[in-house]
Every structure is written in C-alpha cells, then in structure tokens.
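A.B. asks: With the sequence up front, the predicted model follows.
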Amino acid sequence: MEITELQKDLAATFRWTARLNMHEGVANHFSACVPGSSTEFYVNKAGIHFSQIKASDLILVTKENIKELKNKPEIVDPTAINIHGAIHEKVPHAKCIFHSHSKFATALSTLKDPVLKPIDQNTMMFFNRVSIFNEFGGLGFEQESSKMVNALGNKQHMLLANHGIITTGKTIADGFNALYYFEKAAETYLTALSTNQELNIASDEVAEKTAQETANYPINLAKMHLDQIKLILDKEEPEYKS
C-alpha cells in the first residue's frame, strides 16, 4: 500500500518529539484522520519508541477494524484507540490529536490551579483555548474517554489534570505546533512561578487580541515549522518516510 503524505507528516512529528525529549518511552499517542473522515485515523503502533517510528508503523483504525484492534493491545495501545477514537468522532475540529506527558505540561497539570496565565506571547496563544479535565479516574479506557470528549467541548486543547496535555488541530502542522508551543509556554509559566515574585499577567483583552493575531497570522507558521522539521529529517533520518 502506498504511503501517504499524511503518514509521512505524522511520522515526522514523532521523531521530532523524541528529539525534544517530550516523549515517554513507548507511551503517548498522536493521530490524524484520513481526509474527509472522522472515524478513520492513523495512530502509532504499540511498543515503538517515538525516535524509531516510520510512516509504515502507523496503524489505520477504521469502523470495520476498531473492535478487533481493541482486543489486540500488542498492535495499538487500547487507551489510544479509546481516547483518540472518541475525540475524533465527537469533536469536528479535532482532525489531528497529540497526547503527550511532556515534562512542563505534565507538571502544570499537577497544580491545584493548572490554568496557564497569560504572561507572554506563547502563554497568550492559549488564552481561553484550553479546557481543564479535572476528573482523572485512571487510564484512558472507554468511560474515561467519554468524559474527556465532554470536557474538551469547543476548545482546541485540553489539559488533563494529573496526567498531561492534548492538543488538536485541523492539520498535523497545527496540532503539533500547538503541542510544541504549549510545552514552551508551560516552561515559561512554571519558571516564572518558581521565582516567587508577583506575575505580570496581561489583561483579558490583550491576551485575547494576541491569541487572535497568532491564529490569523499572515503566513502559516505551523506549516513552515513542520516543513523545516521534515527538511532536517530528510537529511538526517530519511527512513522516517518509509
């Protein structure tokens, strides 16, 4: 079967996440819907380190094989099928989903108040765009996944309290760019908190204006970001495309 550009793009994001040390062994999952579908999506095969994932390692989940795959955890992590399958099907804007237990996003998720305050451009990007899922009840099996869908609602992203981060996008570039910048924003915010000094928090008006300006930037920075990642990988790890 011919490998699609969608698979190549998604594979590149796994490799880059490993380079950034935002992965966690062979855990965590990224997924992307087949164009025009909300029930067919590619997700990483179970048990493969992010740094080793190739386009051909991505498993296509469909209506026809999803029940079978749920009984084959050696092929796809069952929490990946449940979380990503539920969100893709129920949340129209979540065509791509990135779930990670990255260091700073996860640290933020452990705070009693995990809301990312608007203190710089990166944190302002996420102003009013991140829901908080406060009902951690164990691993992301079916019941937990349904609660996550309801918590995400119409927000683009979701911080899972005591767990990690989910970012979404209409494209792989958008979803991965959000994952990257949320981690940067969380790092800045937690570093600022560690000074024990009063934070200079922007007004809601300035934060919202900045978020809108970022979303409507005159050039597609997310696509340019992913294109540059692929350019580097093409030279240094070209097997990611195979």
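C.D. replies: Received it, and whenever you're ready, just let me know what you need.
A.B. asks: Only C-alpha atoms from now on, for both contacts and neighbour counts.
C.D. replies: Will do.
A.B. asks: Locate the nearest residue to residue 66 once chain neighbours are set aside within the secondary structure: which element?
C.D. replies: Spatial nearest neighbour of residue 66, excluding adjacent residues (Cα to Cα, 6 or more residues apart in numbering): residue 81 at 7.7 Å. Here residue 81 sits within helix 78-90, counting by DSSP states H and E.
A.B. asks: same for the next helix or strand along the chain from that helix, what does it pack against?
C.D. replies: As assigned by DSSP H and E, the chain's next helix or strand after helix 78-90 is strand 96-100. Where contact means 3 or more Cα pairs under 8 Å, 6 or more residues apart in numbering; DSSP states H and E, strand 96-100 is packed against strand 29-33, helix 78-90, strand 164-169, helix 172-194.
A.B. asks: A further structure is provided below for comparison with the first:
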Amino acid sequence: MLLKRERELIVEYGLKLLESGLTTGTGGNLSVLNREHGLLAISPSGLDYRLSKPEDIVVMDLDGNIKESARKPSSEYGFHTALYKTRADVNAVVHTHSVYATTVACLNMELPAVHYLVGFAGKKVPLAPYATFGSQELADNVTDTIGNYNAVLLANHGLITVGRQIGNAFDAAEELELVARIYIQALSVGKPVIVPDDEMDKVIDKFSTYGQAGGKS
C-alpha cells in the first residue's frame, strides 16, 4: 500500500474533525504530502469520515494523477496540490466548515488579532475571494491570498489551515475556530480591541518554540 502511514493519518484526523465539531457529515477535506515520493494522501469525495479506512484514502501526485485507490479524491484536491507546489514548508492541509470561522468568511471579513491565538496563522487570517468549490479559480485565489500565513478564510465557504505536519494544521484549525468565536461574540456587544502588530511579533516568535520537541505527526 502506497503511503500507508499518511493514509492512516487522514483516517485519524478525519475523525478528529468530526469529534471537534470542525465539520459535519462529509464536509471539508484533508491531505498529507510525502515530499520524498512526490505523492499525497487525500480524503475521498463524499465518504463518511467514520466509515473511512486507509484503503479508501486516495494517493495522488502533485499533478492530480491518481496513483492508488478505487475512490475519487476530494473535489477540492486542486487547492491542496497548488499549496504544496507554492509552499515548500507545507506538508499537510486541513479544510473545515467550522461554524464561527465560516461565519467570519460569510461576512467577507478577515480574522484579525482579536486574541493572540490568531498567531497560529500569523498576525491575522486573510480572506480569499469567493469561487466555486473545486474550481481552478478557487485554487488560484487560495495561493494568491495565503502568502506566508498558515491559514486562509474562503469567502462564503470555510477555512484552510496548513502545517509542516497534519497535527500542526489541525491545531491551527481548532485554535482559529476559537478565535473566530471570540471575534463574533465580541462584535455582538461592542468593538473588539485588536492586539497590535508588535505584540503579535512577540507571540509568533514564542510560538516557534512552544510545545514539545519533535512536534505532532
């Protein structure tokens, strides 16, 4: 089986998406890249995460050619491959339809540093313009907007997070959903106070050494 470990991680983190409330049903998608082999494992299209097994996970190359699986890949594989081609530091992509992050995206707003935990993405989470899901236009919008950030909101759609490992990308999705919830709640009662850039520089620097050596797989 090609990319056995990567496929196992997709199954594991697909369940985590549901358990953490970051998506519902078959919504969202996720992938892990093996740069040594130039192949990625990506969640299949429309298959319940609770029913997914390693053999259901699709293995593709960066040009979108299926190398192993009887399943169809996520319809949004285009922005996964585009991100891997444009960001050499990225080896995992997580896409969610989490409620509060998606609410911000549906307001066509960026997510500012209303809380220092936005540092999981950078100084903010930028907003990519709307495009039809699964389209080349969406993939282009994502790569044009994300820059060096570790996350991007998709207008009227959801959130994408990236990381060196899938644990990093998943953690970012969880923390940014919390920040989005705080932001929406703060907006409902007043004008949120945004953490200044110089403080966010300090936060991002501290995040670079936060946690245990070795990180998450």
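C.D. replies: That came in fine, so what should we check first? Being a predicted model, the structure only gives us computed values, none of them experimental.
A.B. asks: Drop the TM-score for these two in here.
C.D. replies: The TM-score (TM-score structural alignment, normalised by the length of structure 2) is 0.86; 216 aligned residues with a Cα RMSD of 2.7 Å.
A.B. asks: right, so the helices and strands packed on strand 96-100 of structure 1: which one is the most enclosed?
C.D. replies: By mean neighbour count, with neighbours taken as mean count of other Cα atoms under 10 Å, strand 29-33 ranks first of these at a mean of 27.
A.B. asks: immediately after that one, which helix or strand?
C.D. replies: strand 41-44.
A.B. asks: And the helix or strand following that next one against structure 2, how far off on average?
C.D. replies: For strand 41-44 of structure 1, the succeeding helix or strand toward the C-terminus, using DSSP H and E, is strand 58-61. Superposing on structure 2 and averaging over aligned pairs (mean Cα distance after the TM-score superposition for structure 1), strand 58-61 of structure 1 comes out at 0.7 Å.
A.B. asks: Contact partners for the spatially most central residue of structure 2?
C.D. replies: The residue lying closest to the centre of structure 2 (Cα atoms, centre = their mean) is residue 161, at 2.5 Å. Going by Cα atoms under 8 Å, 6 or more residues apart in numbering, residue 161 of structure 2 touches 93, 94, 95, 121, 150, 151, 152, 169, 170, 172, 173.
A.B. asks: Structure 1: which residue goes with that one?
C.D. replies: Aligned counterpart of residue 161 of structure 2 in structure 1: residue 167 (TM-score structural alignment).
A.B. asks: ditto for residue 15 of structure 2
C.D. replies: Using TM-score structural alignment, the equivalent of residue 15 of structure 2 in structure 1 is residue 15.
A.B. asks: my guess is its match is in a strand, correct?
C.D. replies: No. Looking at residue 15 of structure 1 with DSSP: H, G, I helix; E, B strand; the rest coil, it is helix, so not inside a strand.
A.B. asks: Endpoint to endpoint, stretch 39-53 of structure 1 covers what distance?
C.D. replies: Using Cα to Cα, to the nearest Å, the end-to-end distance of stretch 39-53 of structure 1 comes to 23 Å.
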